[in-house]
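Asker: Sharing a model that was predicted from the sequence below.
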Amino acid sequence: MMRSWLSRFGTDRGANVAVIFALATVPLVYLLGMTTDYTQALRKKNQLDAAADAAAIAAVRPAMLLQTDSTAKAAAAAVFASTANSMTGLSSVPSPTINIVDSGLQRTVTVSYTAQSINNFGTLLRSATWAVGGTSTARAASAPNMNFYLVLDDSPSMAIGATQNDINNLISYTSSQPSASRSCGFACHETHPNLDSGANSSSVDNLTIARNNGVTLRIDL
């Protein structure tokens, strides 16, 4: 029965669908295997690209810019390894190539890698692994050194009372001063205040009044 059926199937010229399917099976299986392994390799590459990006950025962080090239390189390698060491489906753990170039205050870090993704259809593709690789570059510069100059007036030109009580006392003690200096909480040090406002040669400045009356000023603290 079976032999008769196979004989009829083999001699039947109307079985073109089965023949075409049989002929197409080989390339279809090949393409399926290649697609599967390529997708897997691409996923591994994306993971390693992200690791290379993180490694390059780690070497140009503000704190790392103050470190030596060797320290920055070690930090970048550690960041890359934290991802690469936990990955599966690679023939071996990839070791990155890290290049650091310093130019003035600027640092450029380049992280490169190569790896081999293991194929599931290695026999069919006649290749046990699929090569992947990538490069990431990061660049940053530290802030330039700047000099700041402060000009401070430590004279009692605008010396105010140290406390609210000192300010109130100074206002009281200067109530008889010429108009511009009268009832003022600042102990200014002009020699003859407001000569055009009723002052005379015996007039003293508010600083002298503060000193004579024991008023504590901010500059005394």
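Answerer: Right, received. Where do you want to start? Numbers count the residues shown, from 1 in each chain.

Asker: all contacts plus neighbour counts: C-alpha atoms, from now on.
Answerer: OK.

Asker: which residues touch the residue nearest the centre of the chain?
Answerer: The residue at the geometric middle of the chain, judged as the C-alpha nearest the mean C-alpha position with C-alpha atoms, centre = their mean, is R61 (5.1 Å). For R61, the residues meeting the contact criterion (C-alpha atoms under 8 Å, 6 or more residues apart in numbering) are A140.

Asker: Which parts of the protein are strands?
Answerer: 97-103, 106-118, 129-141, 159-160, 186-187 (DSSP state E).

Asker: Distance to S70 and mean neighbour count for those strands - can I get that in a markdown table?
Answerer: Formatted as a markdown table, the entries for the strands of the chain read as follows, by distance: least, C-alpha to C-alpha, whole Å; neighbours: other C-alpha atoms under 10 Å:
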| stretch | distance to S70 | mean neighbour count |
| --- | --- | --- |
| strand 97-103 | 9 | 15 |
| strand 106-118 | 12 | 20 |
| strand 129-141 | 16 | 17 |
| strand 159-160 | 55 | 22 |
| strand 186-187 | 59 | 24 |
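
Asker: Mind checking the ones you listed for the one nearest to A50?
Answerer: Nearest to A50, of all these, is strand 129-141, at 8.9 Å by C-alpha to C-alpha.

Asker: quick revisit: in CSV: the strands of the chain, plus distance to N46.
Answerer: As requested, those are arranged in CSV below (distance: least, C-alpha to C-alpha, whole Å):
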stretch, distance to N46
strand 97-103, 17
strand 106-118, 12
strand 129-141, 9
strand 159-160, 67
strand 186-187, 70
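
Asker: Let me know which of those is the nearest to Y149.
Answerer: Nearest to Y149, of the strands of the chain and by C-alpha to C-alpha, is strand 159-160 at 22.5 Å.

Asker: structure B:
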Amino acid sequence: MFISMLKDRSGNFAMMAALLMVVLCTTIGSAVDYTFALNARQKLQQSADSAAVGAIAEQSVGVLAALSKGSSGAIAEAEADAQQWFRANTDAQTLAYVTNFDFDVTRNSTTFTSRVEFHASVPTTFLKIIGKNSIDVAGSATGTYSPVTYTDFYLMLDNSPSMGLGATTSDISLLEANNGGCAFACHIAGNANDAYALAKSIGATLRIQVVASATQSMINTAKTTRRYNDQYRMALYTLGPKAANARLTEVAAMSSNLDDIKTSAGTIDLMSIAGKGENGYQQTDLLSALTTLKDTAGTGGSGLSAANRQKVVFLVSDGVEDANRPTGCLKTLSGATRCQQPIDTSVCTKIKANGVRIAVLYTTYLDVDSDSWYRKWIKPFHSEIATNMKACASDGLYFEVSPSSGVADAMNALFLKVVNMPRLTG
């Protein structure tokens, strides 16, 4: 009987099933525990990302402290701020898993750098069966910020007669219907045939009016976003109030009093002419105006102190030159001296070479096919206007917008782009 008992195999299935159940439960449990650990790590990584960026944001405690002190190296205030960011963005249960975290925030002459590292031990449930009580996870985040804190803006607004075009196609049609078929509201001051006064009386909006209002909106944005009274300074320029002396004209000197600059922007008007054909219509010399502005702005600085300011030329124009330029014109002259062409970008290159950025808002030069002069002289290069305006701008600082739709939004967006923001780098 003893030998027959040894040969009996009828209980093997139950034994094998029991062993397999242990393996199966361990495998399923491992998946559950590891998923839980990965979820915890993801939460901690998001907190680390937030801390790395928040600790060196433009308006953060550490950045403001370093800029006010003019200090470099480790920034204790920023490191403490990073810890608060990390804790504030992590729930209490997940934060309890953290076994070690390090914060390192430093500044060199031009850049703030933050690095956050964390290690955590996430408890297991099922893996305890095989003696594994926790799963270790780790992560890091790095951020850099090159602040443009102190900035001078040179706002150049094209107020030449072409900016007297109706702001929208409906405004153009309204002017044409009441202005002898002309879509431009020429400003003949004090004259009975002043189309500018006519435009106002019939409710036609001109692009110069839209631009002036948008400039005031942008100045409001600068005022509400600045951290120091002299953080942003502005100067305001046009091509002059009268065609008889059309050239770069200072409307408001460089100042940190943005309320005064805003008030001056509200006074900007269309350039007036003594009569049709004054100066042979050659009143939009963007090349000369920008050349003068290049010398006025000089060389741009790092922006890290009030004495070493970042500089930005802010150009708002329809992008077409009409100037007395018998030599050097990029297109065929009309007569002996009249040069009509898209903006000459050579001066933009020189400005940027001086470390001065250029923000360009191109108020689209609308097709005016009803105008014979436009068809003959402007339409042949119309497709080049936007191309040249974009080439004039610094990288990422170009917008094209219809004068009637979103000029204020575009100017605000350009301003905010100029003000650097922090970014994650790893």
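Answerer: Good, I have the coordinates. Because the structure is a prediction, the values reported are computed rather than measured.

Asker: Look up how far Q164 of structure 1 lies from S172 of structure 1.
Answerer: When C-alpha to C-alpha, to the nearest Å is the yardstick, S172 of structure 1 and Q164 of structure 1 sit 12 Å from each other.

Asker: The two: who's more crowded?
Answerer: With neighbours defined as other C-alpha atoms under 10 Å, S172 of structure 1 and Q164 compare such that S172 has more, 14 against 11.

Asker: what's the mean deviation for the longest helix along structure 2 versus structure 1?
Answerer: Identified as the longest helix of structure 2 according to DSSP state H is helix 12-54. Here helix 12-54 of structure 2 is compared with structure 1 after superposition; its mean distance to the aligned residues, by mean C-alpha distance after the TM-score superposition for structure 1, is 1.5 Å.

Asker: tell me what that helix is packed against?
Answerer: On a contact count with 3 or more C-alpha pairs under 8 Å, 6 or more residues apart in numbering; DSSP states H and E, helix 12-54 of structure 2 meets helix 76-88, helix 92-95, strand 112-123, strand 134-145, strand 423-424.

Asker: could I get these as TSV with distance to L19 of structure 2?
Answerer: As requested, the helices and strands packed on helix 12-54 of structure 2 are arranged in TSV below (distance: least, C-alpha to C-alpha, whole Å):
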stretch	distance to L19 of structure 2
helix 76-88	45
helix 92-95	35
strand 112-123	25
strand 134-145	24
strand 423-424	49
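
Asker: among those, which is nearest L287 of structure 2?
Answerer: Nearest to L287 of structure 2 among the helices and strands packed on helix 12-54 of structure 2 is strand 134-145; the distance by C-alpha to C-alpha comes to 34.9 Å.

Asker: which bit of structure 1 covers the closest one?
Answerer: Here strand 134-145 of structure 2 aligns to structure 1 at residues 129-140, judged by TM-score structural alignment.

Asker: One more: stretch 353-361 of structure 2?
Answerer: No residues of structure 1 are matched to stretch 353-361 of structure 2 when aligned by TM-score structural alignment.

Asker: Stretch 389-409 of structure 2 too?
Answerer: Residues of structure 1 offer no counterpart to stretch 389-409 of structure 2, counting by TM-score structural alignment.

Asker: end-to-end on that stretch?
Answerer: Taking C-alpha to C-alpha as the measure, stretch 389-409 of structure 2 stretches 19 Å from start to finish.

Asker: now swap in stretch 52-64 of structure 2 and tell me
Answerer: Between the opening and closing residues of stretch 52-64 of structure 2 there is a gap of 16 Å (C-alpha to C-alpha).

Asker: Then stretch 123-131 of structure 1?
Answerer: OK, stretch 123-131 of structure 1 end separation, C-alpha to C-alpha: 16 Å.

Asker: Alignment lookup: Q340 of structure 2 to structure 1.
Answerer: In structure 1, nothing lines up with Q340 of structure 2, judged by TM-score structural alignment.

Asker: burial measure for Q340 of structure 2, as a count.
Answerer: Considering only other C-alpha under 10 Å, Q340 of structure 2 is surrounded by 24 other residues.

Asker: roughly how far apart are it and A253 of structure 2?
Answerer: Here the criterion is C-alpha to C-alpha. By it, Q340 of structure 2 lies 30 Å from A253 of structure 2.

Asker: before we move on, back to that, give me the mean deviation of the match of strand 134-145 of structure 2 from structure 2.
Answerer: Average distance between stretch 129-140 of structure 1 and its aligned residues in structure 2, after superposition and using mean C-alpha distance after the TM-score superposition for structure 1, equals 0.8 Å.

Asker: For that stretch, what is the distance to the chain centroid?
Answerer: Here stretch 129-140 of structure 1 shows a centroid-to-chain-centroid distance of 20 Å under the convention C-alpha atoms, centre = their mean, to the nearest Å.

Asker: which residues touch that stretch?
Answerer: Stretch 129-140 of structure 1 has contacts (C-alpha under 8 Å, 6+ apart) with 37-38, 41-42, 45, 48-49, 52-53, 56-57, 60-61, 91, 106-119, 122.

Asker: cool, stretch 32-42 of structure 1 as well?
Answerer: 117-121, 124-125, 130-132.

Asker: Surely A82 of structure 2 and A52 touch.
Answerer: Yes - between A82 of structure 2 and A52 a contact is recorded at 6.7 Å, counting by C-alpha atoms under 8 Å.

Asker: Those two: which is more packed in?
Answerer: A direct count of neighbours by other C-alpha under 10 Å for A82 of structure 2 and A52 places A52 higher, at 35 against 31.

Asker: what residue of structure 1 takes the place of the more buried one?
Answerer: Taking TM-score structural alignment as the alignment basis, one finds that A52 of structure 2 is matched in structure 1 by A56.
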